[in-house]
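Asker: The following comprises the amino acid sequence and a computationally predicted model.
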Amino acid sequence: MKIFYCSNCQAQIFFHNYICNNCQHPVGYVPALETMMTFKKTEKGWQSLDENGLYFKACKNYQDYHVCNWMIDIHENTDLCESCKLTTVIPDLHEEKNIEYWAKLETAKRRFLYMTQRLKIFPRAKKNPDDHLGLSFQFLVPTDDQPVLTGHANGLITLNAFEADTVYRETTRISMGENYRTLLGHFRHESGHFYFDTLVQNSKWIDEFRQLFGDERIDYADSLKHYYENGAQENWQENYISAYATSHPWEDWAESWAHYLHMISTLDTAFYTGMSIQSQHPNNPELKFKDCPVCSADFTLTIKNWFALSYSLNALNRSMGLSDAYPFTLSDKVINKLHFIHQILLENINKKSIDTMNGFTWKN
């Protein structure tokens, strides 16, 4: 993620901020400009405090509930920002705890959407239930009579709102035998199913997909049943990023997609913070950037930098008595899968003009 600064006092502001912690001016993210901005409230609207002095209005969920910090052009005929438009169902706000869950879910969703902007695959909202090229989210609270399963179906991503509760999520992580489970990870994984449908299925990439991930046409329900009854195959680490990835080619793709986003987003932040790692031993990896890692043409360097960064992050965490920040191993076959995802996105991001494909509209 890029580094943002307050245009009033030049202090650093963060993607999730509502105010500048130094000068106390309101701040917000302007998706059309892909940047955080500082504002003063006027009768005409929220005026940016940069040299342009542009006017915006805050998303309704910013003003009413403080669960969003995205801004809207003053002339737009809408009360919801580009992120909040994608959420169609939220928890019952009469329950105070649900506002906290909703806020955490939206925060994770916006961070996920930020990278889709950088990759030029920001989704549009579904026009109707049968519109498989649009994407929508629903955040549901389970009850004793109606459990909620996190998942994706035809462009609708459902998340169990209890995943926003740290204790619930950690308990589920342990019971499921997972070494990593986050709200942001849920968005990245479930979006993988959506982007498979829109970027890979019925495209020129499908044959190569089947060579790398397997034939997705095998029965999904039977595959999941076999996985939950028998677990992952022996030595799964040689071919898959996680045990769950072994259950079906769709899940292998979704897990690999999520890990690609983990990797690129973290490297992107490292790049913009000016991080580098100079090895103190010839056998240790180094972190050196030639350019921004978001769809860099040099994927080999991207992987080398990821090894260096994740190795160092894990070592630092261990020094503080914490679990590994990135508790995964990338085999050669997993790297090939990540490279495949990279190639698809690189082709998209390198388009030279305004274009539309599979429901996405982007501009370089």
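Answerer: Good, I have the coordinates.
Asker: CA only for contacts and neighbour counts going forward, please
Answerer: Will do.
Asker: check which helix or strand covers residue 137.
Answerer: strand 136-140 (DSSP states H and E).
Asker: got a list of contacts for that strand?
Answerer: 86-91, 102, 105, 125-126, 148, 155-161 (C-alpha atoms under 8 Å, 6 or more residues apart in numbering).
Asker: next one: it to chain centre, how far?
Answerer: 15 Å (C-alpha atoms, centre = their mean, to the nearest Å).
Asker: Likewise for stretch 281-297?
Answerer: 22 Å.
Asker: Narrow the contacts of strand 136-140 to those that are buried.
Answerer: Buried members of these, counted by 16 or more other C-alpha atoms under 10 Å: 86-87, 90-91, 102, 105, 125-126, 148, 155-161.
Asker: Out of these, the closest to residue 263 would be?
Answerer: residue 105 (20.9 Å; C-alpha to C-alpha).
Asker: The closest one: what's it in contact with?
Answerer: Applying C-alpha under 8 Å, 6+ apart, the residues near residue 105 are 139, 161, 164, 183.
Asker: And for residue 21?
Answerer: residue 13.
Asker: ok so, going back, inside helices: which ones of the contacts of residue 105?
Answerer: residue 183 (DSSP state H).
Asker: Any chance of the contacts of residue 105 in TSV with distance to residue 23 as columns?
Answerer: Shown next, in TSV, are the contacts of residue 105 (distance: C-alpha to C-alpha, whole Å):
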residue	distance to residue 23
139	35
161	34
164	31
183	31
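Asker: Just the buried residues of the contacts of residue 105.
Answerer: The neighbour-count test (16+ other C-alpha under 10 Å) marks 139, 161, 164, 183 as buried among the contacts of residue 105.
Asker: out of those residues, who's nearest residue 262?
Answerer: residue 183 (12.3 Å).
Asker: Second structure for comparison follows:
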Amino acid sequence: MKLFSCQSCGQVLFFENTHCERCGHRLGYCTETGRLLALEPNADDNGWLAVGIDAQAPTRFLCTNAEYDVCNWLVPEGSSDALCMACRYNHVIPDLNKEGNQELWRSLEQAKHRLFYSLLLLNLPIPTRAENPTGGLVFSFPEDPENGEEKVMTGHDEGEITIALREADDAEREKMRVEMGEHYRTLLGHFRHEVGHFYWNILVRDAGHEDACRAMFGDHTQDYGAALQQHYENGPPAGWEEHYVSSYATTHPWEDFAETWAHYLHIVDTLQTAVSFGVAVSPTVAQDGSLSQSFNFDAYGAASFDELLVAWPPLTLAVNALNRSMGQPDLYPFVITPSITEKLRFVHDLVHGLPLPPVISAPQ
């Protein structure tokens, strides 16, 4: 994630900011330019005008969901939609008449907007339901039924991504994380994982890459329900860490792909953050320079996965050490083995439209 600056006063701004803390200007994220703009009201049409170097830009409008303090994005220029690029994909939102639901929705939207930030930078297709009625992307955030029936399950089904509302409750999510023995469970992680299933449909199935994906992740035609049941009954196989980025990835090739996809987005966005902060890692005890790394490249636009792979370990070692110094568990409790590296490289190549590994047929 990039850092931003106020065009009016130069104050450092963060992605979720709605107002500049120094000069008080309203802020709006512009998807066309990838910038957080300082705004002034235009009394003529109830819209907003960008200030500073963008003073000649046309009147812009905040997303309707800004009214609920859950969105700080601008409606794209020339759009007749009242919702921004991210909010227009919503299908089911929480009941805002219930106390606390607006705060939970805000947490969901912050994670979803970060997801869309990445999808837009990667120039990935984002078909709507209007464009693809049977597989376009939509999001639903339902809450569990009050009558004690089975809880809402987070998941993906032909373009519809469901994130259970309780996942936005930090205490509930942490409880589930511990009960399920997960090292890592976050709202943003859910969004990145579930959209991985969506892009398996778009970039693998519909693009004719199933054989290449099968060669890398395994046979996705195996019974998913049976695989899921076996995973929850027996857990991951011994030695799974060598080939899978998480224990859940061992469940089924679809889950392996989605977990790897999510992990790739974690890497790219975190590296962009390091670049934005001008981070440099150069521990003096590593005299051979093996852990020295400066971050000054475009992580989202990296032509080769090797560029990301070289930069990633020094950064994760540093942030883990910082967390331990604060008495916190490792921020990055993962090990990228050669096998996992090739899976991440596959996702990178798929995202950037690069040639995938050749499929080698078994001898007859």
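Answerer: Thanks, I have it. It should be emphasised that the depicted structure is a prediction, and the values quoted were computed from it without experimental measurement.
Asker: and the contacts of strand 136-140 of structure 1, which of them are in strands?
Answerer: 87, 88, 89, 156, 157, 158, 159, 160 (DSSP state E).
Asker: how about the second one, what does it touch?
Answerer: Translated: residue 88 of structure 1. Going by C-alpha under 8 Å, 6+ apart, residue 88 of structure 1 touches 136, 137, 138.
Asker: which of those does structure 2 keep?
Answerer: Using both residues aligned by TM-score structural alignment, their matches' C-alpha atoms under 8 Å, structure 2 keeps these contacts from these: 136, 137, 138.
Asker: show me where the stretch 201-350 of structure 2 has helices.
Answerer: 210-217, 224-234, 253-276, 305-325, 338-351 (DSSP state H, counting those that start in this stretch).
Asker: quick one, longest strand in structure 2?
Answerer: strand 35-42.
Asker: Quick one: list the elements packing against that strand.
Answerer: strand 4-5, strand 26-30, strand 47-50 (3 or more C-alpha pairs under 8 Å, 6 or more residues apart in numbering; DSSP states H and E).
Asker: between those strands, which gets nearest to residue 323 of structure 2?
Answerer: strand 4-5 (25.2 Å).
Asker: what's the mean distance for the closest one versus structure 1?
Answerer: Superposed on structure 1, strand 4-5 of structure 2 shows a mean distance to its aligned partners of 0.7 Å (mean C-alpha distance after the TM-score superposition for structure 1).
Asker: Contacts made by that strand with the rest, please.
Answerer: 11, 12, 13, 14, 15, 35, 36.
Asker: Next: stretch 109-119 of structure 1.
Answerer: 1, 34, 83, 122-123, 184, 187-188, 261, 265, 294-295, 345, 349.
Asker: circling back: single out the most deeply packed of the helices of the stretch 201-350 of structure 2.
Answerer: helix 253-276 (a mean of 22; mean count of other C-alpha atoms under 10 Å).
Asker: Off-centre distance for it?
Answerer: The answer for helix 253-276 of structure 2 is 7 Å, by C-alpha atoms, centre = their mean.
Asker: returning to that earlier point: out of the contacts of residue 105 of structure 1, the closest to residue 48 of structure 1 would be?
Answerer: residue 183 (31.4 Å).
Asker: The closest one corresponds to which position in structure 2?
Answerer: By TM-score structural alignment, residue 183 of structure 1 lines up with residue 187 in structure 2.
Asker: do the same with residue 154 of structure 1
Answerer: Match for residue 154 of structure 1 (TM-score structural alignment): residue 158.
Asker: Next: residue 320 of structure 1.
Answerer: Per TM-score structural alignment, residue 320 of structure 1 is aligned with residue 326.
Asker: just residue 301 of structure 1 next, same as before
Answerer: Residue 301 of structure 1 maps onto residue 307 in structure 2, by TM-score structural alignment.
Asker: could you measure whichever residue in structure 2 pairs up with residue 123 of structure 1 against residue 328 of structure 2, distance?
Answerer: In structure 2, the residue matched to residue 123 of structure 1 (TM-score structural alignment) is residue 126. Distance of residue 126 of structure 2 to residue 328 of structure 2, given as C-alpha to C-alpha, to the nearest Å: 37 Å.
Asker: Neighbour count: those two, which is higher?
Answerer: residue 126 (18 against 11; other C-alpha atoms under 10 Å).
Asker: Now that one. Nearest residue, chain neighbours left out?
Answerer: residue 137 (6.8 Å; C-alpha to C-alpha, 6 or more residues apart in numbering).
Asker: Now for that neighbour, how many residues are close by?
Answerer: Neighbour tally, residue 137 of structure 2, other C-alpha under 10 Å: 25.
Asker: so what's it up against?
Answerer: Counting by C-alpha under 8 Å, 6+ apart, residue 137 of structure 2 has contacts 89, 126, 127, 128, 129, 159, 160, 161, 198.
Asker: wait, what's in contact with the nearest residue to the fourth one once chain neighbours are set aside?
Answerer: By that I understand residue 128 of structure 2. With sequence-adjacent residues excluded and distances taken as C-alpha to C-alpha, 6+ apart, residue 128 of structure 2 is closest to residue 136, at 4.5 Å. For residue 136 of structure 2, the contact set (C-alpha under 8 Å, 6+ apart) comprises 126, 127, 128, 129, 130, 158, 159, 160.
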